[in-house]
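Visitor: sequence first, then the predicted structure:
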Amino acid sequence: MKRALIVAPQWIGDAVMTEPLLRRLAARGEQLTVGALPWVAPVYRAMPQVADVIEFPFAHGGLQWRERWRMASQIRGRFDVSYICPNSLKSALLPFLAGIPTRVGYVGEARFGLLTQRLKNPAKGQRPPMVAFYSALSGETDVAADRPQLQLAAQEVDAALRALNLTRLGYHVFAPGAEYGDAKRWPAAHFAALAEQLDLPVVLLGSGKEATLCAAIADPVNVQRPGHCINLAGKTTLVQALGVISACKSTVSNDSGLMHVAAGFGVAQVAIFGSSSPLHTPPLNALAKVVWLKSDADYQPPLMCAPCFQRVCPLGHTRCLNDVLPSRVRALLA
């Protein structure tokens, strides 16, 4: 059996989108160990095909030679092949230093000599679907139809719901954050207006950095409907957040990591895209509904500036998100 080390991306959404790659590798008999940063590792523990997860002790930024040498010495001789998902130089260093014989990745960031099997990056300006981009590392063709799949043990889900006083299918989840920037975030006032229209309670999920954003949604709603919005931003572990999403009635989110988590669990969801594109990072889920004014025939005149892929709207109006009305999203949740 071929022993494989997967070097994982550093973002939750990208981690979810690597699942079809791992499923392909496992199906052909490879034993999978994933090396991931701690805040991403729980996603890989929700993939049954992963035999083990190694949490990398690396901080964000910098090569951190000493830590990489130490980790390389610990894993030397354990693996036959490594699939390197990120395109960075530092992500390819560990498999090289560990002497893993076969190292597969995309050419990029002066790491040509660190890889033994190299895939060409898309042409400049092209943004292919990311699931297919990762799945191609398997060397197999016909990867476009893959859909990420996540799975949590029932006892993990039940434990999360008990700890947070929630019941299965008894709430909606809003994930109003987006790490990349404001041009990917539907306005807080729109989220609040939507929450007021829903019969079931709304659970707000996000990181500690998004607690203020979630409070701006929850607080005005709770004035009119006490306890209707439950702000859990920064108050859950990632495992708990996964459990909450897996057992919800539906989710509403921006193009974010938690959007891909909801897709991986196959829950009903509405995903709102602004500066980014659902052609590049769609929620691959049969129950997903996407709102993107760029391709909306009912939105006139057409929004020609999207997708700009900018953190902040370069035109100053962010119409791609501001013009998506709460009533439109509410209709999609029906």
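Guide: That came through fine.

Visitor: contacts and neighbour counts: CA atoms only from here.
Guide: Noted.

Visitor: residue ranges for the strands of the protein, please.
Guide: Listed in chain order, the strands of the chain (DSSP state E) span 3-7, 31-36, 50-55, 81-84, 102-106, 117-119, 172-175, 202-204, 229-231, 250-254, 269-272, 288-291.

Visitor: in TSV: those, plus distance to residue 67.
Guide: What follows is the strands of the chain, written out as TSV (distance: least, Cα to Cα, whole Å):
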stretch	distance to residue 67
strand 3-7	15
strand 31-36	14
strand 50-55	12
strand 81-84	18
strand 102-106	20
strand 117-119	25
strand 172-175	34
strand 202-204	36
strand 229-231	37
strand 250-254	35
strand 269-272	38
strand 288-291	41
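
Visitor: next one for the comparison:
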Amino acid sequence: MPEARHMSLGDEPRILVVGPSWVGDMVMAQSLFKTLKARQPSSRIAVVAPAWSRPILERMDEVDEVVSLSVGHGQFGLATRRQLARSLQGRFDHAIVLPRSWKSALVPFLARIPRRTGFTGEQRLWLLNDRRRLDKTVLDQTVKRFVALGLPAEAAANGDIPIPQPRLRLDTENLVERRVELGLSSRPAIGMMPGAEYGPAKQWPLAYFRELARSLVVEGFEVRVLGGPKDREAGEEIADALPHTHNLCGRTRLADAVDLLGDCRQVVTNDSGLMHVAAAVGTRVQALYGSSSPAYTPPLTENAEVHYLALDCSPCFQRTCPLGHTNCLKQLMPERVLQAMLANGD
């Protein structure tokens, strides 16, 4: 992607989107950006987002500028937000605030952006002037809520909202360099993402990932275990002493993960941010759901198979299993996933 282009006062309309703070949500936000561009092809879109998200946003054709907000997760950072707001004054006609927190609506307000759209919540009524009421029974998916904020209120009233699928651009030169650097082979690759930032109730047992990896190697595949530094030990538990199995957790940047996932035949993943990245690069997704629901945060692709047992206690949306057994994932056996992958013909 070329360097971010700064918007001039002559560009119309000029839209500032305050983005979410999670990888998966940022990928899903592309459905909003696509909707905005489809409705107003001449629009210029800037996204206020944490610095870590720049590699994702730079792979989206619809994003014209990334504005980094250097505030740690959970921090208020009033001085930083004020400084950023001053730099944005006079540059935008419309702001769309995706998070529902009070602090997320502060920058557009301080920047005096004329129209400020968002869902009501956290006593931020006075920060927004295009306020929307969130009916969770109508807007029953995260991505629907994002897209709805880019539509007139009446157009989203019944929840029948077209959802453009996210699509991240790949960098083939970076992929070639990373494959050489990481010592990857010419075998067809399978990605595995054992992490889930939300908590262990969303994480398939590592022993199951390892058993599946062993079977896939026998079938002629290379296995790439992907994740952040926090997932390094989990990756080692899966890959230890297995041939053609690479623990890449903590060894790649987010931009590298985009390209390495795009190079995989299929991925096996918990409901996580990297699941949404894999879906957005077009790779076949085998999605594993435990405490969360595929109805609420599905992979936004037709090239996916969802594995969900729908037990009586599911979905609980808890970080840890309130019943202490996590049967929603422990009873989801590796053989089922392997059969689904081999039946796909890759």
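Guide: That came through, no problem. Source: prediction; values computed, not measured.

Visitor: just the TM-score for the two chains, thanks.
Guide: Here the superposed chains carry a TM-score of 0.92, computed using TM-score structural alignment, normalised by the length of the first structure; 320 aligned residues with a Cα RMSD of 1.7 Å.

Visitor: in a markdown table: the strands of the first structure, plus distance to residue 310 of the first structure and mean neighbour count.
Guide: Shown next, in a markdown table, are the strands of the first structure (distance: least, Cα to Cα, whole Å; neighbours: other Cα atoms under 10 Å):
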| stretch | distance to residue 310 of the first structure | mean neighbour count |
| --- | --- | --- |
| strand 3-7 | 27 | 22 |
| strand 31-36 | 27 | 22 |
| strand 50-55 | 31 | 16 |
| strand 81-84 | 27 | 24 |
| strand 102-106 | 24 | 23 |
| strand 117-119 | 27 | 16 |
| strand 172-175 | 20 | 26 |
| strand 202-204 | 25 | 25 |
| strand 229-231 | 28 | 24 |
| strand 250-254 | 15 | 25 |
| strand 269-272 | 16 | 26 |
| strand 288-291 | 18 | 20 |
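
Visitor: give the equivalent position in the second structure for residue 254 of the first structure.
Guide: Superposed on the second structure with TM-score structural alignment, residue 254 of the first structure falls opposite residue 270.

Visitor: nearest to residue 211 of the first structure, out of the strands of the first structure?
Guide: strand 229-231 (7.5 Å; Cα to Cα).

Visitor: list the contacts for the match of residue 254 of the first structure?
Guide: 193, 194, 195, 196, 202, 203, 204, 287, 288, 289 (Cα atoms under 8 Å, 6 or more residues apart in numbering).

Visitor: got the angle between the longest helix seen in the second structure and strand 44-49?
Guide: The single longest helix within the second structure, with elements called by DSSP state H, is helix 23-39. Counting by axes from the mean of the first three to the mean of the last three Cα atoms, to 10 degrees, helix 23-39 of the second structure points 170 degrees away from the direction of strand 44-49.

Visitor: from the chain's centre, how far out does helix 23-39 of the second structure sit?
Guide: 11 Å (Cα atoms, centre = their mean, to the nearest Å).

Visitor: neighbouring contacts of it?
Guide: In contact with helix 23-39 of the second structure (Cα under 8 Å, 6+ apart) are residues 19-20, 43, 45, 53, 56-57, 60, 62-63, 142-143, 146-150, 163-167, 272-277, 280, 300.

Visitor: just the ones of those residues in helices?
Guide: 56-57, 142-143, 146-148, 273-277, 280.

Visitor: so which of those residues is the closest to residue 231 of the second structure?
Guide: residue 274 (12.4 Å).

Visitor: distance of the closest one from residue 221 of the second structure?
Guide: Residue 274 of the second structure is 20 Å from residue 221 of the second structure, where distance means Cα to Cα, to the nearest Å.

Visitor: now do residue 335 of the second structure
Guide: On the measure of Cα to Cα, residue 335 of the second structure and residue 221 of the second structure end up 16 Å apart.
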